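A.B. asks: What shape does this take:
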Amino acid sequence: MVYSKQVTFCASNPPCVAEAVRLAQLGFIASTAVNPGSAFSFRMIRLENSRWRNAPYALTGHAAGFEDYFGDNGWSKPEYYPGHPYVSICYRLFAMDSTRTHLLPGCGAQDKELRKQWQRAIDEFRAIEASERDVGDFLLGTADALANKCPACFGPKRLNRPHHTLQLDYMIALDGNFQQTRENNATYDVQGIVPSLFLSDKAVPDMKALVENTARPTKKACTESWKAADGGAGRVSSRKIDTGLVAGVCRHDIALKMVNLEKTGEKLYFALAIVKHISDHLPPDARIGVLYDIACNFKHHIEKRHLLPELFERLEFATSVFHAYAHTWGCQVDYNPRLIPKFGFTDGEGCERLWSALRSLIPINRPSNKSHRLVNLAVRTQAVNDANVSRLGSWFTRRLRSAKARSTAARKELEAVIAHDATWSEEVLRVAWQDQRRAQAWKTAAQEAEEDRLRESELYKLAEELYRIDCIIDESEPEALVGLNSKYDRLAREIDQAAIVQLQRSGTGISSTEVIAYKTSREILLSTRRGRGGSTLGQREANKARKTEVKTHSGAEKVRNAYNKAVNAFRTAGGSSPSHVLNNLPSVGSLASILDLEDTDLFWQDGFFPHVDAAWATDPWVKRGIVAVRDLDRAAEEFARIGAEVRQTLAWLEDEHDLISSRQALWLSATDSAPTIYDHDRVERAFGSTVYATIRDRALVILDARMRSLQKRERDWFRDSTFLLLWYTTRGPADTHEPVPRALKRLTPQLLLNPGNVSKTTTATGAGARSVAPREDASGAYAAPSESFRTTDDDRLLARRITEQLDTDMNVEGAKSLHDLTVQMLELQEGMLYDSDSSDNLVPDEERSLSDSDSEE
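C.D. replies: I've put the predicted structure just below:
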């Protein structure tokens, strides 16, 4: 792979062509822009950069491997070495007099370490890519456009129908990460690069100043336990100069913006700065859902400090689903996205999945300088974003199937509840759920303290009255005690019940927390293996986990005994209560039964004792019905959102294709000067030239690359019938007309007539399969059907439905040809029957029966 190459450089001063440019003309990228010591093949750098984007690795070991390889092929010899006649990937530049006309094999004229030369070349290549991307955004006028990052969330809404109306226009998930750090000694940084993924240096300080100039709010009960509450976590390691990241992602796990944390912990103004930046790029009336693991505190923080009042009115807050279970139940009924409207089945854990995708950068970035760390994060994040956008079709399909399954299960559960007691209709159960939310709503610490004070005062008055009656009984004659005895018994029962309520309020809260801690420690221990093939926990951490387990087990056992005593006392004191209330009183048979309960079990909801007269607290059928109607509501929201996102994706695809095509035509028609829609000075600065012919050629090359990138995305989305099925399945009622989107019209004929592009299927065998008659090809000869022809019943049905749809939409351009092609496809597939393993859940039962009848004809 090593060979020599004769190259002539310009010897004039200044040179007519810079050395780095001359090398680029030959297909090599110099390691430095001035006086380069080494050059690498563009193809090699592109290959390695693509590999790194998808599976990051440290360059040290990679460069060492190159050194070993080239060393075996004469790499270190200073004299000329003819080597092997293969394509070279690395050159060392030697000066032969003042013209530097000879390149010889090897690397590192300026640096002895190949790693540094390799890193510099990759840095140059990434800078070229970033510059090309920025110029492309300038040409299209889409700089920092959110729709280019996630078409599903931020695409045009013009194709949405009335039944796709959403209560929240956009959703953002926020979270911090403190594993992505940089060591103190990695301070040398001459590049000073801050990729566009990160907020500007001005945005965060401005938000910090705005927050710090406001008064601190009063605390709420749930917020007091969070490190990032109010002012945020302030403790950081003195050995780290960059201490972490805060990111904002959309519903589809696509990173929108990040903030780099420097010598600080997780402050709420970082998240607020991200929300503010994203909202500035959205319509002024857009309603935004914000999911954050401490959303309860985040909202309280903004509200009490009166921050950004115009924006705050348009925000809805929810905790991410996994983190929600660490909050109190009173907080969950207000912020758990599974329990509140508008969020559908969005889980808000997109940042966690992003951190997982970036985890391989942790050891690489710690010794890196600031610019390398930020660029590494930006490059890898862009690769993750591209992959997520390419998989939008499968993402929609998976979420749609999940929502449909949950909706079906919830409907069956609701029918069972109504069959048991017809008075609990769907609407009545919704009213009961709202009553439960109001009764168990989140309160400030001061409000809870005041309620406890009033409850204790009431209990004290009852005890005082009881003591007075007790004294009267001791001093009175027996015949005068008839009325006082009954009053005495009633007061005693009231005191017992009030005291038991207090016990239960503290008892179950402790046990829930203890059980969560116990499960966490057990999970850590059980996931750790000794020896090969398993992760290592370390002796110190293992001992901590064991101590936590023993302590939690002991504490939970004590609380269980106290709780069971309270239950027995309550049953004794509540002798006049209805039998079903006492029978449904939850009790604990063993500690193991507590440990088996899920964190969301009704047992932890603290509802029975304080609300003994409420059906939602005591009747298990009502509890089941409330869960069912909640799932139905979330499923309906999810259906509407998926339908809207599919159409927004298709609308973006159409508009982006039209935009690139129009700009290409504009530059082709402008033969003498840049199109008038551009500022002349900005055009020259963007392209680094004043010669219009050069500018025009470069602009057309960049626009052509954008079009090819868009076409690749089209192929990713339309490689099978996924988007077609999604569009069809999320249409409105049968009596409403929805024209076929132009993007689908352009690609559907190719999809339907190219058998390799239909959904994944398997050939049916047995009595149901029939032979296919040969068909006549264009030359008149008969050809056997292709073995790869795998059209499903659902595909045939879909094509038939699209044909019927087009019958009522023939005035749309292209509809006639698509209609004819679809009819031809149906005729061609007559007599073919295949089973599908990919789209059964997407076709309604009544339509699947139609498909079955068609196949039997």
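A.B. asks: switch to C-alpha atoms for all contacts and neighbour counts from now on
C.D. replies: Will do.
A.B. asks: where do the strands sit along the stretch 651-800 of the chain?
C.D. replies: Shown for the stretch 651-800 of the chain, the strands assigned by DSSP state E, counting those that start in this stretch span residues 761-763, 775-776, 782-783.
A.B. asks: this one next, for a side-by-side:
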Amino acid sequence: MTAYDFYCILERLTDNTGVEPPDRYEPFLRMARQWRHLHLLKRAGRGHAASGCDGTAAGELALLCPVCPHPKINLPEGFENAAPENQCLYVMTLGLDACFRLKRRLISSEQRDPGLGTGLSYVVEPEPYREYLKTVTDQKEMTTCSGLAALDYANTKFSRGYATTGVVMGVCARHEFVQPNGVGDLQKGERFANTDWVFASILRHLDPCIRKIVLYDIVCQWAVHVIERLKELPPLMRLSMLLQLFRFVIPKMHIRGHTVNCQVRYSLNYVPGSGQTDGEGIERPWANIGGIATSTRVSGPGARHDALDCHWSFWNWLKTVGLPKLLRRRLDMAKEEEVVQKAAFEVFTLEQLKRVSVWQKMVEEYEADGTKPNPYESTEKGLTEAQVRRKLEDEEEEEMKAGKTRVNDVSPCGFVSLGLELEDSQRKIRLQVELKKGGSSESSKESLKQLRRKFTTRLTRFRTLQATYQPSAIQTLTRREVPPEELPEQVPLMLPSALPPHLQISPGCMPGLADIENTLREAQCRAALVRLRNQLHIKARPCQILG
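C.D. replies: The predicted model follows:
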């Protein structure tokens, strides 16, 4: 319910005679805003502080997660020197993400509408943040590793008419508490500069000795130079990170949209102490806050920040009162899962007893030093198609140096490669035909014509070379009865493997041509298996979620 609807109800309950009462809507909004701010101060006990409300520090009104590690609050003395098997107890998980629903139009200004408590709870301090962003130009660091929406928004053009295009936020990924000074406005997409400031702002409130797991859906791009960028922040936020205490990973659902290399390097499953955290806790507060997006979109900057702070404070309070039930449920699940996993682990260990010591050493070395070979990474054996071509071309050059005469400017390897490329073009054309069945537009039909025209041009060149390298194929094609409505994608190419064995030898076919084709096809199969495995990995997670 919006404030206006609530006010109208109060107005009708007060006087429903139809006579127009005095308009108290604006005073009601100011009163509600002041009431929210006073309650934030009251809940933080600022009335009992010697410095009073004016002495409130940045982020001091935020409600902290009571079960995340906080030295001198819920951690024992000397936790930094805990045994390796107990260090997982003192790990902080931070989730970062951006939401593009929380926009704000070009309405009002900081001078006309300052926040009553901006910077005192969840939103970052406005003035230093604004001054910092003035010094940051467009960043060119983002690449196309991930197919997720964050990269599409990286340099978005959907910012016209908006002073704010969204927010970037940090939460504790296990319990989903919004962090003190952990929210910053976005001006143009999900730039690294905004995330850097919010990340550094969160770290100011955390003990530097605590180990941290940082989750972000584009961490494979953002974390590459994050340490260098944090060192260049203004003095208020500048900090020096000890890399050994940080692990940068991608949440478990989002990682399926990344390349295999990212899935291996930034998987949460391979991080000691991560447990069964899915890392997607940052997504859940967005569903809760989305309801006020339409109201805050037309608010001034101060009113918007005050409203968001109030809602996130209530969100953190709901999480606080729900923690006992949540932790008990997770404990019961962990006990049940421990029995299953322990039994499976023991059976697997017995069956692979000879390899266990080697595997264990590899895992321990990798966990101690991330630069060591990753034991979880699947290896690819054999040469790639490009490497095979290069090898065959080198062999042909050696034969020419030895006195062998080349029958054509195009080498045998080049001829077979052209045939395989044409075969791939036919597959793509057939796929386009299937996709465009049933209501294709004129532009798509024209595109299909261009594909067929291009294929026909290349096929003519291939037939010329085929007359030199495969005369038996040309003879077979000449005797073939051509269907009257045969399309380019249906034309047989007659590569060496398509000929009978007695026609794959001289004089019907150049010797060794079938072997070249076989070698190139094996390389193609290896590459196809890698792509297939990647697609299966991508599909696996949705199948697990949907059951």
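A.B. asks: Need the winner for burial among the strands of the stretch 651-800 of structure 1.
C.D. replies: Mean neighbour count, computed with mean count of other Cα atoms under 10 Å, is highest for strand 761-763 among the strands of the stretch 651-800 of structure 1, reaching a mean of 15.
A.B. asks: Show me what that strand is packed up against.
C.D. replies: strand 834-836 (3 or more Cα pairs under 8 Å, 6 or more residues apart in numbering; DSSP states H and E).
A.B. asks: what's the strand it packs on aligned against in structure 2?
C.D. replies: Counting by TM-score structural alignment, strand 834-836 of structure 1 pairs with no residue of structure 2.
A.B. asks: who touches Ala215 of structure 1 in this structure?
C.D. replies: Shown in contact with Ala215 of structure 1 (Cα atoms under 8 Å, 6 or more residues apart in numbering): Arg305.
A.B. asks: Tell me where the stretch 351-500 of structure 2 has helices.
C.D. replies: With DSSP state H, counting those that start in this stretch as the criterion, the stretch 351-500 of structure 2 has helices at 353-368, 385-401, 412-435, 442-469, 471-479.
A.B. asks: ok, which stretches of the stretch 201-350 of structure 2 are strands?
C.D. replies: Ranges of strands within the stretch 201-350 of structure 2 are 211-216, 246-249, based on DSSP E, counting those that start in this stretch.
A.B. asks: could the helices of the stretch 351-500 of structure 2 be laid out in CSV, adding mean neighbour count?
C.D. replies: Below are the helices of the stretch 351-500 of structure 2 laid out as CSV (neighbours: other Cα atoms under 10 Å):
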stretch, mean neighbour count
helix 353-368, 13
helix 385-401, 15
helix 412-435, 17
helix 442-469, 15
helix 471-479, 16
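A.B. asks: what about Asp5 of structure 2, how many neighbours?
C.D. replies: Around Asp5 of structure 2 sit 10 other residues, with neighbours defined as other Cα atoms under 10 Å.
A.B. asks: As JSON lines, the strands of the stretch 651-800 of structure 1 with distance to Ile340 of structure 1 would be great.
C.D. replies: Shown next, in JSON lines, are the strands of the stretch 651-800 of structure 1 (distance: least, Cα to Cα, whole Å):
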{"stretch": "strand 761-763", "distance to Ile340 of structure 1": "39"}
{"stretch": "strand 775-776", "distance to Ile340 of structure 1": "57"}
{"stretch": "strand 782-783", "distance to Ile340 of structure 1": "60"}
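A.B. asks: picking up where we left off before, identify whichever of the strands of the stretch 201-350 of structure 2 lies nearest to Gly291 of structure 2.
C.D. replies: strand 211-216 (23.8 Å; Cα to Cα).
A.B. asks: The closest one aligns to what range in structure 1?
C.D. replies: Under the criterion TM-score structural alignment, strand 211-216 of structure 2 matches residues 287-292.
A.B. asks: Can you verify my assumption that Ser240 of structure 2 contacts Ile227?
C.D. replies: Yes. If you go by Cα atoms under 8 Å, Ser240 of structure 2 and Ile227 touch, sitting 7.4 Å apart.
A.B. asks: Tell me which of the two has more neighbours.
C.D. replies: When neighbours are counted by other Cα under 10 Å, Ile227 comes out ahead of the other of Ser240 of structure 2 and Ile227, with 15 against 11.
A.B. asks: Give the burial count for the nearest residue to the more buried one once chain neighbours are set aside, as a bare number.
C.D. replies: Leaving aside its chain neighbours, Ile227 of structure 2 sits nearest to Met241 (6.5 Å; criterion: Cα to Cα, 6 or more residues apart in numbering). Number of residues near Met241 of structure 2 (other Cα under 10 Å) recorded here: 16.
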